[in-house]
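> Attaching a predicted model along with its sequence, questions to come.
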Amino acid sequence: MTAKPVSVRRRSRWISIPLKIILSFLVISLLLVALYRFVPPPVTMTMVLDPNGITKDWTRLDAIDPDMARAAIAAEDGKFCTHHGFDVDAIAKAAIHNASGGRVRGGSTISQQTAKNVFLWQGGGFVRKGLEAWFTMLIEAIWGKRRIMEVYLNVAETGIGTYGVEAGAMRYFHHGAGKLSRAEAARIAAVLPLPKKRAAVAPSGFTRRYGNKIAARIGVVQRDGLDGCLR
């Protein structure tokens, strides 16, 4: 039996190593997503890298006032219950808006933000965006909408060193997320895009106006059943 030339063996090795890395990543990511379907993510990369420490308190979705999830939908993702992880229209509009200059607008859905917050790091780049898309597809398929919203409301940064709406409610209003008023839920949702620069207590300027707009939209979300997948 003739042995393969050295060049062929080397070429095979260089092909097999990347394939093994990719396969290992796929298996590990699937296992992690499946695990977090039932177990709260203990910590995220954003939390680990936060120099302000970590304050969080995992809370089940049914123990959080429904207006908080409605506020998140109103502020971040009006099509949350109907899309499969990606809102193509919102992404296209954000791209057009950003190309024209001015305040940068994101087109990410709650599902995409959850995937990024739990499994990845903050910031942009094609690699992170590609990984975000992969994890978004996985959580949509394995978790379902209720679990995605539950995890989102528990890992989203709601203030300096503060993660999740329970810790945010305690920080700003001195009571748990289960007792949030509509206005309080709207204020927390208004803080989410820039939690280190905005505060839900006595907001002013843009944050105040945005919070009032979200509070008004909460009623629309409830009336039109835009939160139907969470009931």
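That came in fine, so what should we check first?
> For the rest of this, base every contact and every neighbour count on C-alpha atoms.
Will do.
> biggest helix in the protein by residues?
Looking across the chain with DSSP state H, the single longest helix is helix 6-36.
> in the helix or strand just after that helix, what's buried?
Using DSSP states H and E, the helix or strand that follows helix 6-36 in sequence is helix 45-48. Burial within helix 45-48, assessed by neighbour count using 16 or more other Cα atoms under 10 Å, is assigned to Thr46, Met47.
> Over to stretch 58-67?
Buried residues in stretch 58-67, counted by 16+ other Cα under 10 Å: Trp58, Thr59, Leu61, Ile64, Asp65, Pro66, Asp67.
> Test my guess that the last one contacts Ala185.
This points to Asp67. Yes: assessed by Cα atoms under 8 Å, Asp67 is found in contact with Ala185 at 6.3 Å.
> Show me the buried residues of stretch 58-67 that map onto helices.
Pro66, Asp67.
> Can I get the buried residues of stretch 58-67 in JSON lines including distance to Lys20?
Putting the buried residues of stretch 58-67 into JSON lines (distance: Cα to Cα, whole Å) gives the following:
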{"residue": "Trp58", "distance to Lys20": "36"}
{"residue": "Thr59", "distance to Lys20": "38"}
{"residue": "Leu61", "distance to Lys20": "38"}
{"residue": "Ile64", "distance to Lys20": "42"}
{"residue": "Asp65", "distance to Lys20": "45"}
{"residue": "Pro66", "distance to Lys20": "44"}
{"residue": "Asp67", "distance to Lys20": "46"}
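> quick one: the helices in the protein?
Using DSSP H, helices in the chain cover 6-36, 45-48, 66-76, 88-99, 110-119, 126-142, 145-155, 165-173, 182-191, 205-223.
> next, the one to line up against it:
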Amino acid sequence: MGLIRAWAWKAALIVVATPLVLGLLYNLVQPVSTLMLARWVSGQPVVREWRPIADISPALVRSVLASEDARFCTHIGIDLVELQQVLDDSDGLDASRGASTITMQLAKNLFLWNGRSYVRKALEMPLALYLNVVMSKRRQLEIYLNIAEWGPDGEFGAEAAAQAAFGRGADRLSARQAALLAVTLPNPHHRRPGKPGPGLSRLAGNLQARLPREGPELTACLGLDR
């Protein structure tokens, strides 16, 4: 029994230490997501070409921030303002899901699994707080834009998404194309930015209309000159 307990403690220590160490390491290397790893293991295709954030269209950077996490530059990994607003209108798992930030999505994509569960949310939030401490906002967004699932056939990251949808690089996207890609993120298996239906076109149009009102604070923490 003592040996089993000792091994259990060692296993628990490894589980806790692994994301803490990787969070630091990912400042230096190009990470992959747990979903990408799962697809490789199961023999499914993965298409991803890493792009530094400076080589991604500013229109896409702004569109993703406005669509996914408008307070990205000012929150601590968890958007307490959004969380409180959602809690006022909902409760439980739906509330935490509705208040998800890019940093929380990054923590999920790097270390956890898809699907809705209280266990995952309980792990996701402290991991997001940790990533926000050890990783700059610019690096967080750069990684997110390169590992987010963006299509039904294993397209991950902005470059693969732009090529699949529009046949051009992520650095050459128009404002309309960027908006279509941004509103595809919540449901990449069913939304087609290259051939948008009326619903997706409306979402993209609404996002484009909002962007001028969001202001420079959207990207203030990124150090982008463009």
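That came in fine, so what should we check first? Worth saying up front: this structure is predicted, and the values here are computed from it rather than measured.
> rewinding a little: of the helices of the first structure, which approaches Lys197 of the first structure most closely?
Ranking the helices of the first structure by proximity to Lys197 of the first structure (Cα to Cα) places helix 182-191 first, at 8.2 Å.
> Average offset of that closest one relative to the second structure?
Superposed on the second structure, helix 182-191 of the first structure shows a mean distance to its aligned partners of 0.6 Å (mean Cα distance after the TM-score superposition for the first structure).
> on that earlier part again, measure how the longest helix of the first structure sits relative to helix 110-119, angle-wise.
Computed by axes from the mean of the first three to the mean of the last three Cα atoms, to 10 degrees, the angle separating helix 6-36 of the first structure from helix 110-119 equals 110 degrees.
> for helix 6-36 of the first structure, packing partners?
Judged by 3 or more Cα pairs under 8 Å, 6 or more residues apart in numbering; DSSP states H and E, the packing partners of helix 6-36 of the first structure are helix 126-142.
> does Ser117 of the second structure really touch Gly92, like I thought?
No: counting by Cα under 8 Å, Ser117 of the second structure sits too far from Gly92 to count as a contact (10.5 Å).
> What is the burial count for the counterpart of Arg202 of the second structure in the first structure?
Counting by TM-score structural alignment, Arg202 of the second structure lines up with Arg209 in the first structure. Using other Cα atoms under 10 Å, Arg209 of the first structure has 14 neighbouring residues.
> Next, find the distance separating Arg209 of the first structure from Val43 of the first structure.
Distance of Arg209 of the first structure to Val43 of the first structure, given as Cα to Cα, to the nearest Å: 33 Å.
> Gly125 of the first structure too?
Per Cα to Cα, Gly125 of the first structure is found 23 Å from Val43 of the first structure.
> again, but for Ala183 of the first structure
Separation of Ala183 of the first structure from Val43 of the first structure (Cα to Cα) stands at 29 Å.
> tell me, what's touching Ser117 and Gly92 of the second structure both at once?
Residues touching both Ser117 of the second structure and Gly92 (Cα atoms under 8 Å, 6 or more residues apart in numbering): none.
> Let me know whether Gln168 of the second structure touches Ala162 as I believe.
Heads up, residue 168 of the second structure is Arg, not Gln. Yes: using Cα under 8 Å, Arg168 of the second structure is in contact with Ala162, at 5.9 Å.
> Neighbour count: these two, which is higher?
Counted by other Cα under 10 Å, Arg168 of the second structure and Ala162 do not tie: Ala162 has more neighbours, with 23 against 14.
> Name all residues that make contact with the residue mapped onto that one from the first structure.
Structural alignment places Ala162 of the second structure opposite Ala169 in the first structure (criterion: TM-score structural alignment). If a contact means Cα under 8 Å, 6+ apart, then Ala169 of the first structure has His175, Gly176, Ala177, Leu180, Ile188 as its contacts.
> Pull out the buried residues from the residues you listed.
Neighbour counting with 16+ other Cα under 10 Å marks Gly176, Ala177, Leu180, Ile188 as buried within the contacts of Ala169 of the first structure.
> closest to Asp50 of the first structure among the residues you listed?
For these, the nearest to Asp50 of the first structure is Ile188 (19.6 Å; Cα to Cα).
> Which position in the second structure pairs with the closest one?
So Ile188 of the first structure corresponds to Leu181, using TM-score structural alignment.
> Run a quick check on that match versus Pro193, I expect a contact.
Yes: Leu181 of the second structure is in contact with Pro193 according to Cα under 8 Å; the separation is 5.8 Å.
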